[in-house]
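Undergrad: Sequence unavailable; structure follows:
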């Protein structure tokens, strides 16, 4: 599936066609937030296997992916960011890692064997490096890269983690990894070719601060799953709803 907030149709449409050609998926779902009318018209050119779920509001990346995954019935669930920074061939490598035995496969721009075709700005690069360093020290899943927009998970592993995910925005990636690690899932880091795209909807400083807070919450949730007594006591006082619970309510309301 592809989460998309006001995407560029001239980039998204050929990217989805490339994904279909490389992966031959049973289904493709585009979760489209706050689209412009002309965007919906342009997406008529998507391949026949693709379905678009458009929502007037901006739900956030994590909420969009969760909705997409909950709506699909396939043995492997995968997502790729709509800007196409991860080429379809690299996305196929990520899915292949799950087919080869991983429960969760994580695309990686910072892996020593990754190929970075064009670089981020200095600010985004250093903020990303700092976040990765912090995540390695706060989670029990040591990776080079936690935020690359290319991941795949088995349906069985998704069934384990789905009721433990709360982050609606960009911190969803780190939460997925932390929770998956807490369940003892096999996590594979897959080096990818990566092409930074201009005109990102991500604000580097603001997003990094939000993700840092999300990282701390993700660490707490992973510790709760591991039955850390302190974190269980903290969690017992929370009435926050999971993304799946929110999705179920929305479906019931419809």
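TA: All right, it came through fine. Bear in mind the structure is a predicted one, so any value in this text is a computation, not a measurement.

Undergrad: only C-alpha atoms for contact and neighbour calcs from this point on.
TA: OK.

Undergrad: which residue is nearest the middle of the protein?
TA: Nearest to the geometric centre of the chain sits residue 173, at 4.9 Å (C-alpha atoms, centre = their mean).

Undergrad: Roughly how far does the residue nearest to that residue when sequence neighbours are not counted sit from residue 206?
TA: With C-alpha to C-alpha, 6 or more residues apart in numbering as the criterion, residue 173 has its nearest non-adjacent residue at 5.9 Å, and that residue is residue 147. The gap separating residue 147 from residue 206 is 15 Å, by C-alpha to C-alpha, to the nearest Å.

Undergrad: Counting neighbours, go ahead and name the busier of these two.
TA: residue 147 (21 against 9; other C-alpha atoms under 10 Å).

Undergrad: list the contacts for the closest residue to residue 115 other than its chain neighbours?
TA: Leaving aside its chain neighbours, residue 115 sits nearest to residue 193 (4.5 Å; criterion: C-alpha to C-alpha, 6+ apart). Taking C-alpha atoms under 8 Å, 6 or more residues apart in numbering, we find residue 193 in contact with 86, 87, 90, 109, 114, 115, 116, 117.

Undergrad: What segments of this protein are helices?
TA: Residue ranges of the helices in the chain, as given by DSSP state H, are 9-23, 37-42, 61-71, 88-99, 122-138, 155-161, 172-182, 204-225, 229-236, 243-253.

Undergrad: what's the fourth one in contact with?
TA: Residues from elsewhere that reach helix 88-99 (C-alpha under 8 Å, 6+ apart): 15, 18-19, 22-23, 76, 78, 80, 104-107, 150-154, 188, 190, 192-193.

Undergrad: How about the fifth one?
TA: Under the contact criterion C-alpha under 8 Å, 6+ apart, helix 122-138 has outside partners 142-146, 174, 204-205, 208, 212, 215-216, 219.

Undergrad: What is the nearest of the residues you listed to residue 182?
TA: Minimum distance to residue 182 across those is 9.5 Å, recorded for residue 219 (C-alpha to C-alpha).

Undergrad: before we move on, back to that, would you confirm that the residue nearest to the centre of the chain contacts residue 62?
TA: Yes - Residue 173 lies in contact with residue 62 (C-alpha atoms under 8 Å); the separation is 7.4 Å.

Undergrad: another one to put next to it:
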């Protein structure tokens, strides 16, 4: 190859690499900022006056923290909270397990905070803390915020829609016991993989028994599975179930390093756990579709593809990862 052609090729290569890197910087989400008001919570005992939140870096004070991200959830939260508290109080009566519930209002416009405080007053025996984010971050940002301020020896993230059967917490709890000592880092994932092709999933996808998925949905499904393997979490069959349990030691390492505030943040948590050498168990849980989902399958899938590529690129380049995290 002539020198001018070689130099031209190298110049184009450099320009291409620079353009890709600039595109990565442009598409990568900015650091998640915690505003002063978001470092406080309100509760039944202090519905008007904000109280400072504890931090995850401190010692545990209760056995379990339940983090509920909530964005415009006035219609679904009452039923979900009732089921949650029924189970927690039943277990507490038998085993003396202490708990707190942290509802993170992710910038709602429908009065989710006011309703959460009202519900807190209806359950005087439960420690329900309500945190209000000034602006909508996304589910990942809301979960991260709640986790960074939880007091539990173990911390559970659970969706506000009540789609997961809360009693399955005990299966996750046992699986965590089996992973190792209580103070060791561990992470248990609730999984719906065993429900594939069952009536619950068919209904959630609006698929009649005699119909077929669209070509686009099939392409998206296989594309996502392929990218998950590329990202490095292909060993987990269901990355997206909103029912996950963390030991405090695992949460202290994972959540300060989380960058994605969008709904695909679960994959980042699993990737961080893998990089940190934190053992992960996957446990089957029951799940049912609940009306009122705000998720557009096609749009969300395209956003997921984008965010997964951003996630992988940032980890490969060393911009993100455990070593880049800062203590909150």
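TA: That came through fine. Remember, it's a predicted structure, so these values are computed and weren't measured experimentally.

Undergrad: Got a TM-score for the pair?
TA: Aligned and superposed, the two chains score 0.78 in TM-score terms (TM-score structural alignment, normalised by the length of the first structure); 232 aligned residues with a C-alpha RMSD of 3.0 Å.

Undergrad: need the contact list for the equivalent of the residue nearest to residue 173 of the first structure over in the second structure.
TA: Residue 147 of the first structure maps onto residue 240 in the second structure, with residues paired by TM-score structural alignment. Residue 240 of the second structure is in contact with 264, 266, 267, counting by C-alpha under 8 Å, 6+ apart.

Undergrad: mind redoing it with 10 Å?
TA: 189, 190, 191, 192, 263, 264, 265, 266, 267 (C-alpha atoms under 10 Å, 6 or more residues apart in numbering).

Undergrad: same check, this time on residue 9 of the second structure
TA: Applying C-alpha under 10 Å, 6+ apart, the residues near residue 9 of the second structure are 3, 15.

Undergrad: Also residue 211 of the first structure?
TA: 131, 147, 167, 169-175, 205, 217-218.

Undergrad: With respect to residue 225 of the first structure, which of those residues is nearest?
TA: Distances from residue 225 of the first structure to the contacts of residue 211 of the first structure, taken by C-alpha to C-alpha, are shortest for residue 218, at 10.7 Å.

Undergrad: Going by neighbour count, which of the contacts of helix 122-138 of the first structure are buried?
TA: 142, 143, 144, 145, 146, 174, 204, 208, 212, 215, 216, 219 (16 or more other C-alpha atoms under 10 Å).

Undergrad: any idea which of those is the one closest to residue 72 of the first structure?
TA: Nearest to residue 72 of the first structure among those, with distances taken as C-alpha to C-alpha, is residue 174, at 21.8 Å.

Undergrad: Aligned to the residue nearest to the centre of the first structure, what sits in the second structure?
TA: Looks like residue 173 of the first structure aligns to residue 266 there (TM-score structural alignment).

Undergrad: if I look at that match, how far off is residue 194 of the second structure?
TA: Taken as C-alpha to C-alpha, the span from residue 266 of the second structure to residue 194 of the second structure is 19 Å.

Undergrad: same question, residue 257 of the second structure
TA: 31 Å.

Undergrad: Run a quick neighbour tally on residue 328 of the second structure.
TA: Neighbour count of residue 328 of the second structure, defined by other C-alpha under 10 Å: 13.

Undergrad: And for residue 207 of the first structure?
TA: Residues near residue 207 of the first structure, counting by other C-alpha under 10 Å: 15.

Undergrad: isn't it right up against residue 60?
TA: No - with contact defined as C-alpha atoms under 10 Å, residue 207 of the first structure and residue 60 do not form a contacting pair (11.9 Å).

Undergrad: so what sits against both of those two?
TA: 169, 170, 171.

Undergrad: Tell me which of residue 257 and residue 194 of the second structure has more neighbours.
TA: Relative neighbour count places residue 257 above the other of residue 257 of the second structure and residue 194, with 22 against 13, counting by other C-alpha under 10 Å.

Undergrad: about what we covered before: what's the ChimeraX line that selects buried ones from the contacts of helix 88-99 of the first structure?
TA: The buried residues among the contacts of helix 88-99 of the first structure can be selected in ChimeraX (16+ other C-alpha under 10 Å) with this line:
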select :15,18,19,22,76,78,80,104,105,106,107,150,151,152,153,154,188,190,192,193
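
Undergrad: Narrow the contacts of helix 88-99 of the first structure to those in strands?
TA: 76, 78, 80, 104-107, 150-154, 188, 190, 193 (DSSP state E).

Undergrad: Nearest to residue 38 of the first structure among those?
TA: Nearest member of these to residue 38 of the first structure, counting by C-alpha to C-alpha, is residue 80, at 22.5 Å.

Undergrad: any idea how far the counterpart of that closest one in the second structure is from residue 17 of the second structure?
TA: Using TM-score structural alignment, the partner of residue 80 of the first structure in the second structure is residue 158. Residue 158 of the second structure sits 40 Å away from residue 17 of the second structure, going by C-alpha to C-alpha.

Undergrad: can I assume residue 42 of the second structure sits in a strand?
TA: Yes - under DSSP: H, G, I helix; E, B strand; the rest coil, residue 42 of the second structure sits within a strand.
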